[in-house]
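Chemist: Build me a model from this:
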Amino acid sequence: MIRSLQLFWLILERLHLKKFLFVFLLWYVIACILLWILDPGITTLADGFWFGFILVTTIGFGDFTVTTLPARIVAGILGLYGDLVITFLTGAITSWFFEKFQAFRGHSVGAFVTQLEHMDELSNEELQQVADKAKALRAQKEAGKQTSA
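Modeler: I've put the predicted structure just below:
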């Protein structure tokens, strides 16, 4: 389980999504507070967070609607940002499943990169496996160059 989370974290790093998600969470909190302040229909902070959640997830129960122009602007920006986050997370999760499948088959790029980054922690057998994998990748690259020429 921990390795799966490490792989997902590595994918988020490779796709440069960690900062994007942090900024989104920060904006989500600010936007929900602003919605609570700017719209008279949202009477509690909890309702502001609930409205933000159903807006970002595109559930849209309809139990809250914003009525003031500033609140509509904040809600629109939050909704668009939420759509981007869901889209990017879907891609990251797809990459994670692909890497898990490739690892199952023994061809995971993410696992190979992780091994390279932590070479000082590998056993002699694991180092030999990494070296064999690098040689095989180089042979594939050379074979690809010869067939394309």
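Chemist: all contacts plus neighbour counts: C-alpha atoms, from now on.
Modeler: Fine.
Chemist: In the chain, what residue spans correspond to helices?
Modeler: 2-14, 18-38, 45-56, 69-105, 109-117, 124-148 (DSSP state H).
Chemist: Please give the structure of this sequence too, so both can be compared:
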Amino acid sequence: MTSQTRTSPMTSSVCGGGVGQYRANVIGRLGKGVAMNKLRTLADVLRQAGFARITGLFLIFYLLCSTAVWLSEPTTLTFGDGLWFSFETVSTIGFGDIPAETPVARAITVVLSVISIFYIAMLTGVAVNYCNTLIKMRQKDTMARFMDDLEHLEELDRDELADLSRRVREYRRRQR
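Modeler: So this is what the prediction gives:
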């Protein structure tokens, strides 16, 4: 059998190639959707974690705390200062340019700090989940391509067979 047997009618007439060219064309088309696929995956991970709702609640809480700090120290702070102070607290930067002087502002700072630690931990968890999902997707894609090659061994040319053999050896080495 020749390598021409597995080509798509569309790609063989346009590209005139065999299995390798067909795969290159398919991968090229798929590559255009990779960024979109990653965005969809990120949206799925965020949705599964309920992160959009949590982020909305966190932003409302952040604005309420900023307002409360501003109202508890109206003579020294503007609303913008309250937002900045809350940002320093959430991000744990704490420049010290705006101190919490009243007991109310200090209590708000403690509560905002604790809540933001949990929020940042969730953000980290979502990022790890996203990376793990991408790795699993890549593994599935690799396995699908590998299985496709195995199902069509007789159609592969010498170079493609050598590449397949190399990938099998590499896989075995990693499994040890």
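Chemist: Just the TM-score for the two chains, thanks.
Modeler: In this superposition the chains share a TM-score of 0.65, using TM-score structural alignment, normalised by the length of the first structure; 107 aligned residues with a Cα RMSD of 1.8 Å.
Chemist: Most tightly packed of the helices of the first structure?
Modeler: helix 45-56 (a mean of 19; mean count of other Cα atoms under 10 Å).
Chemist: related to what we said a few turns ago, using a markdown table, please lay out the helices of the first structure together with distance to Asp63 of the first structure.
Modeler: Output for these, formatted as a markdown table (distance: least, Cα to Cα, whole Å):
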| stretch | distance to Asp63 of the first structure |
| --- | --- |
| helix 2-14 | 34 |
| helix 18-38 | 14 |
| helix 45-56 | 8 |
| helix 69-105 | 15 |
| helix 109-117 | 44 |
| helix 124-148 | 56 |
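Chemist: Gly62 of the first structure: which of the ones you listed is closest?
Modeler: For the helices of the first structure, the distance to Gly62 of the first structure is smallest for helix 45-56, at 9.0 Å, taking Cα to Cα.
Chemist: where in the second structure is the aligned partner of the closest one, by residue range?
Modeler: Under TM-score structural alignment, the alignment places helix 45-56 of the first structure onto residues 79-90 of the second structure.
Chemist: how about Pro103 of the second structure, what's its match in the first structure?
Modeler: By TM-score structural alignment, Pro103 of the second structure lines up with Leu69.
Chemist: ok, now how distant is its match from Val56 of the first structure?
Modeler: 19 Å (Cα to Cα, to the nearest Å).
Chemist: returning to what we had before: what residues are up against the match of Pro103 of the second structure?
Modeler: By Cα atoms under 8 Å, 6 or more residues apart in numbering, the contact list for Leu69 of the first structure is empty.
Chemist: how big is the offset of the match of helix 45-56 of the first structure relative to the first structure?
Modeler: Between stretch 79-90 of the second structure and the aligned residues of the first structure, the post-superposition mean distance stands at 0.9 Å (mean Cα distance after the TM-score superposition for the first structure).
Chemist: Tell me the counterpart of Leu112 of the second structure in the first structure.
Modeler: Aligned partner of Leu112 of the second structure by TM-score structural alignment: Leu78.
Chemist: Go ahead and flag the most central residue of the second structure.
Modeler: Taking Cα atoms, centre = their mean, the centroid of the second structure lies closest to Tyr130, which sits 4.2 Å from it.
Chemist: That one contacts Arg47, doesn't it?
Modeler: No. Under the criterion of Cα atoms under 8 Å, Tyr130 of the second structure is not in contact with Arg47, lying 11.4 Å apart.
Chemist: that older thread, please pull up the equivalent of the residue nearest to the centre of the second structure in the first structure.
Modeler: In the first structure, Tyr130 of the second structure lands on Trp96 (TM-score structural alignment).
Chemist: Touching, its match and Ile11? I think so.
Modeler: Yes. Using Cα under 8 Å, Trp96 of the first structure is in contact with Ile11, at 6.9 Å.
Chemist: coming back round to it: what distance separates the match of helix 45-56 of the first structure from the middle of the whole chain?
Modeler: 28 Å (Cα atoms, centre = their mean, to the nearest Å).
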